[in-house]
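In: sequence-free structure coming up:
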């Protein structure tokens, strides 16, 4: 395996070298970097031209400039990274650090959300093949996949930002609106759950009644502007998640795993109150440390309580602990929503990655950051969900028709065990390739998204460098996207070996 990884790394460096060479040559030959100054009538035109020539090194041969850039990138391996300057003399490395943080958090969140949603939807449509739910999801996925990014972005800005901001100023849900939303959700959920007509009617009816009641209650108490979850709801949702994930993966008959996940929720409930004061004004390092600690607690609980199902108990307990940590984080954010609206009456902005000079505390600032991230993340997620769901559906259907799956069914194993332990793992092998390619593709697609939403990310830097025939910002963009593509492909290869031991040979 070590030889294989080293060989892949060597090939990847070769690909990056050739790609960087082509990118540099194409960029410097795409126009004249001095065109705007040659046409200028300013008195200091010659001084400006001389300054730009010096900043961009235009007095040197192209191959010498490329070699300077390449040696500067090589210095990154020894802590002396130098990506040169742009045509105005600004350090490109500093520009990249500022823009990469915005783009990578956008792409990472969109990728994770698309993977989770796409795989779940793909599995459900494979299990419910040729059902009404399958046809509706198929239609929607093809619709999302074919949406022009700029058009979908305009729709999101209109309905997800402008009209929502108008509504949240005086939020109200009428009885008719609540009934229509409840019926729509009930119809969708009964299609997902399936079953006989009696079960469908019961599922849809209960969902509709619950949704209508909740919407009318939230409107009557002013919950939309002053929401709260509270410890009771957090604990109940965490318990439901623990039981649900245990039933899905291990089965409720496996008492050791069930008790392990429930114990994890119990410990998390105690820590919810113990750590309340520390979360009043935290920082990201504290939150990351607490999140990692929660996962460790889950692993320890699973280790000591798992018994013969120790591995499964550790995994599910860790997932349950991570979910409860997320619920606690969400509870704090929801509680801060009222004060956030006082600082920013129109919470969803259509332009920018953050509100300049925002005066809020940690939770209010996080809400502002999340509100700015919401619309572009939804846009990128919708496009990727279509790909993941279709590939997952196709892969699951192919796997479920294999002989070993038929054998598992003939042995009397439950359908849950057949799907989770036999079909799902093997179906994920081709999906790892899509994940690797999609991450790099999303960074490239973020150029359009950032332009529409006014984000100052790598997309804006790439566009500016290309328009101004300035190679260093363009090469910085290539360096990040190319490296991301190489790393993700290497991760995909390692995931292959983890999912299918035969590949290791």
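Out: Here it is on my side, so go on. As the structure is a prediction and not an experimental result, all values here were calculated from the model.
In: CA only for contacts and neighbour counts going forward, please
Out: Will do.
In: in whichever helix or strand residue 218 is part of, what counts as buried?
Out: Per DSSP states H and E, residue 218 falls inside helix 197-221. Neighbour-count burial for helix 197-221 flags 200-201, 203-205, 207-208, 211-212, 215-216, 218 (criterion: 16 or more other Cα atoms under 10 Å).
In: Among the residues you listed, which one lies nearest to residue 255?
Out: Among those, residue 203 lies closest to residue 255 (Cα to Cα), at 27.9 Å.
In: Let me see the contact set for the closest one.
Out: 186, 189-190, 193 (Cα atoms under 8 Å, 6 or more residues apart in numbering).
In: Going through these, which ones are buried?
Out: So, by 16+ other Cα under 10 Å, the buried ones in these are 186, 189-190.
In: Filter those residues down to the ones in strands?
Out: Judged by DSSP state E, strands contain none of the buried ones among the contacts of residue 203.
In: Closest to residue 296 out of those?
Out: Using Cα to Cα, these come closest to residue 296 at residue 189, 35.0 Å.
In: need the contact list for the closest one.
Out: Counting by Cα under 8 Å, 6+ apart, residue 189 has contacts 203-204, 207.
In: and with 7 Å instead?
Out: Shown in contact with residue 189 (Cα atoms under 7 Å, 6 or more residues apart in numbering): residue 204.
In: Distance of it relative to residue 208?
Out: Residue 189 is 10 Å from residue 208, where distance means Cα to Cα, to the nearest Å.
In: try residue 180
Out: 9 Å.
In: Over to residue 408?
Out: 38 Å.
In: do the same with residue 111
Out: Taking Cα to Cα, one finds residue 111 at 31 Å from residue 208.
In: Check residue 351 too.
Out: 36 Å.
In: Residue 85 now?
Out: Where residue 208 is concerned, residue 85 sits at a distance of 59 Å (Cα to Cα).
In: can you pull the contacts of residue 107?
Out: Applying Cα under 7 Å, 6+ apart, the residues near residue 107 are 442-443.
In: my read is it is in a helix, agree?
Out: Yes - assigned with DSSP: H, G, I helix; E, B strand; the rest coil, residue 107 falls within a helix.
In: How about the spatially most central residue of the chain: what's its closest non-neighbour residue?
Out: Nearest to the mean C-alpha position of the chain, counting by Cα atoms, centre = their mean, stands residue 109 at 2.2 Å. Spatially, and ignoring its direct neighbours in sequence, residue 109 is nearest to residue 377 (6.9 Å; Cα to Cα, 6 or more residues apart in numbering).
In: I'd say the one you found and residue 112 touch.
Out: No - using Cα atoms under 7 Å as the test, residue 377 is too far from residue 112 to be in contact (10.4 Å).
In: After the helix holding residue 218, heading C-terminal, what element do we hit next?
Out: helix 230-249.
In: Just the residues contacting that next one, thanks.
Out: So helix 230-249 is contacted by 252, 257-258, 261-262, 265, 269, 320, 324, 327, 331, 416, 420 (Cα under 7 Å, 6+ apart).
In: Would you mark the buried spots in that helix?
Out: Applying 16+ other Cα under 10 Å to helix 230-249 flags 234-235, 237-239, 241-243, 245-247, 249 as buried.
In: this is the other structure I want to compare:
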């Protein structure tokens, strides 16, 4: 396996090397980098042209300029070089670090959400093949997949940013919208749950009732402008996740797994009180990242200690429960600071930029500001990617369900839950893993349009500016990140193949 990974890594590096030569050649021959200065009427035009020629090395052949960039890249990787300067004299490495941080947090979040939602939708539609739910989801998926990015972005700006900002200033209950949303979600959930007509009717009425009642209570308690949760809500969330995850993974009859989930909930409540002062004061990203690592480790430890003969399932349930409770705790602290954000930014969701410039506030206010700026482009990229994941998951699940070992599993008397999750789902993940690897790198490249529409200073802006100015240094920096991401994600896919299918390890 190690030789296979090293061989794949070596071939990928050769591909990157060849692609970098081709891209550099195409960029330097795509136009005239001196066109703006040739049209200038400035008295020192000749001096400006000579300076730019010297800075960009325009008096050298393209391959000499490429070798200079390659030498700089080698020094940069060992901390003794740079990625060059753009034609304005700025260090490309500094521009790259800022652009990569903006784009990667957008792409990573969109990819994770797309995988979770797309895989879940694909599994449900495969189980409910040729049902009304299957046809409705298929229609919506193809609709989302064919949406023009710029048009969908305009709609999101109009209704989820401008419309919401106008509404949050003077919140009012729109009963028509609430009832319509309740009916749509009720119909969707009853179709997904299936079952006899009485069960479908109860699911529909319960869902619609909860949405209508919840909307009224949130308005009456002013939850839109002053949201809050508290320990009781945290406990309910933890118990719901622990019981639900146990029912999904092994069934509630497996007491060891259920016990591990409930103990994780108890430890989560201890962590809620133990970390409240730390998180409420003025934390930083490193503290939250460290707490996240501790959360996962606690979940793994509880699962292994209490799982008995079902350690793997217990670890899964405990980790999921711990992560959801940790996310809920973070969400509560964000809610506590939501009124503070509204005081300094009355229109919280902006349509341009990745953060509000020159905003000086506490950590949570800045965190909320970046989160609201992240909302619209993340929704847009997620909607587009969900279509791909759901279609591949559905087709892969249907193909696996026709295999002989699936019929054998049912003939042995295994429950439908075990057949779907342990046999069908795991084997259907192999082709989906390939899509995950390519989609991550593809989203970084596809985010060019999204970032342009939403005014993000990310990798897309870096690439577009370099290309428009016929400046290879920023374009090659963009290629360095996207190419490396493609190589690493393909390497991760190879490792996941071996995890999912032990035959690949031989």
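Out: Structure's in. What do you need? Predicted, not measured: the structure shown is a model, and the values here were computed from it.
In: hang on, the earlier thing: next, format the buried residues of helix 197-221 of structure 1 as a markdown table and append distance to residue 492 of structure 1.
Out: Formatted as a markdown table, those follow (distance: Cα to Cα, whole Å):
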| residue | distance to residue 492 of structure 1 |
| --- | --- |
| 200 | 40 |
| 201 | 43 |
| 203 | 39 |
| 204 | 40 |
| 205 | 44 |
| 207 | 40 |
| 208 | 42 |
| 211 | 41 |
| 212 | 45 |
| 215 | 44 |
| 216 | 47 |
| 218 | 45 |
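In: Report the aligned residue range of structure 2 for the helix holding residue 218 of structure 1.
Out: The alignment of helix 197-221 of structure 1 onto structure 2 (TM-score structural alignment) covers residues 197-221.
In: pretty sure residue 364 of structure 2 is touching residue 337, no?
Out: Yes - counting by Cα under 7 Å, residue 364 of structure 2 touches residue 337, with 6.4 Å between them.
In: which of these two has more neighbours?
Out: residue 364 (24 against 21; other Cα atoms under 10 Å).
In: corresponding residue for that one in structure 1?
Out: With TM-score structural alignment as the criterion, residue 364 of structure 2 matches residue 363.
In: What strand or helix carries its match?
Out: Here residue 363 of structure 1 is assigned to helix 362-400, by DSSP H and E.
In: Could I get the buried residue list for that helix?
Out: Result for helix 362-400 of structure 1 [16+ other Cα under 10 Å]: buried residues 362-368, 371-397, 399-400.
In: Starting from residue 223 of structure 1, give me the distance back to residue 299 of structure 1.
Out: Taking Cα to Cα, one finds residue 299 of structure 1 at 37 Å from residue 223 of structure 1.
In: Among those two, which residue is more densely surrounded?
Out: Set side by side, residue 299 of structure 1 and residue 223 show more neighbours around residue 299, with 25 against 14, by other Cα under 10 Å.
In: Can you tell me the closest non-neighbouring residue to the more buried one?
Out: residue 314 (4.6 Å).
In: Could you report the neighbour count for the one you found?
Out: 26.
In: ok, it touching residue 295?
Out: No - contact between residue 314 of structure 1 and residue 295 fails when scored by Cα under 7 Å: they sit 9.5 Å apart.
In: what about residue 79 of structure 1, distance to residue 73 of structure 1?
Out: 10 Å.
In: now residue 61 of structure 1
Out: Where residue 73 of structure 1 is concerned, residue 61 of structure 1 sits at a distance of 19 Å (Cα to Cα).
In: Looking at those two, which is more packed in?
Out: residue 73 (18 against 9).
In: check which helix or strand covers the equivalent of that one over in structure 2.
Out: Aligned counterpart of residue 73 of structure 1 in structure 2: residue 73 (TM-score structural alignment). Assigned by DSSP H and E, residue 73 of structure 2 belongs to helix 62-77.
In: That helix vs structure 1, mean deviation?
Out: Using mean Cα distance after the TM-score superposition for structure 1, helix 62-77 of structure 2 ends up 1.4 Å from its aligned counterpart in structure 1, as a mean over the superposed pairs.
In: List the buried residues in that helix.
Out: Result for helix 62-77 of structure 2 [16+ other Cα under 10 Å]: buried residues 62, 65-66, 69-70, 72-73.
In: And for stretch 245-265 of structure 1?
Out: 245-247, 249-252, 256-265.
In: go on, stretch 472-481 of structure 2?
Out: 472-479, 481.
In: Quick check: the helix or strand where residue 287 of structure 2 lies compared with structure 1, mean distance?
Out: Using DSSP H and E, residue 287 of structure 2 maps to helix 285-306. In the superposition against structure 1, helix 285-306 of structure 2 averages 1.1 Å from its aligned positions (mean Cα distance after the TM-score superposition for structure 1).
In: tilt between that helix and helix 363-401?
Out: Orientation check (axes from the mean of the first three to the mean of the last three Cα atoms, to 10 degrees): helix 285-306 of structure 2 against helix 363-401 gives 40 degrees.
In: What residues in structure 1 pair up with whatever helix or strand comes next after helix 285-306 of structure 2?
Out: Following helix 285-306 of structure 2 in sequence order, the next helix or strand is helix 311-336 (DSSP H and E). Mapping helix 311-336 of structure 2 onto structure 1 (TM-score structural alignment) gives residues 310-335.
In: Report the buried residues of that stretch.
Out: For stretch 310-335 of structure 1, using 16+ other Cα under 10 Å, the buried residues are 310, 312-325, 327-328, 331-335.
In: That one vs structure 2, mean deviation?
Out: Mean deviation for stretch 310-335 of structure 1: 1.4 Å (mean Cα distance after the TM-score superposition for structure 1).
In: Figure out how far that stretch is from the centre of its chain.
Out: Distance, stretch centre to chain centre, for stretch 310-335 of structure 1: 18 Å (Cα atoms, centre = their mean, to the nearest Å).
In: Please apply the same query to stretch 107-125 of structure 2.
Out: 9 Å.
In: The stretch 51-200 of structure 1: helices as residue ranges?
Out: Remark: helices assigned in the stretch 51-200 of structure 1 by DSSP state H, counting those that start in this stretch are 62-74, 92-127, 132-146, 149-155, 163-169, 175-193, 197-221.
In: Run the angle between the last one and helix 175-193 for me.
Out: Pointing back at helix 197-221 of structure 1 there. Helix 197-221 of structure 1 and helix 175-193 meet at an angle of 140 degrees, taking the same axes, to 10 degrees as the criterion.
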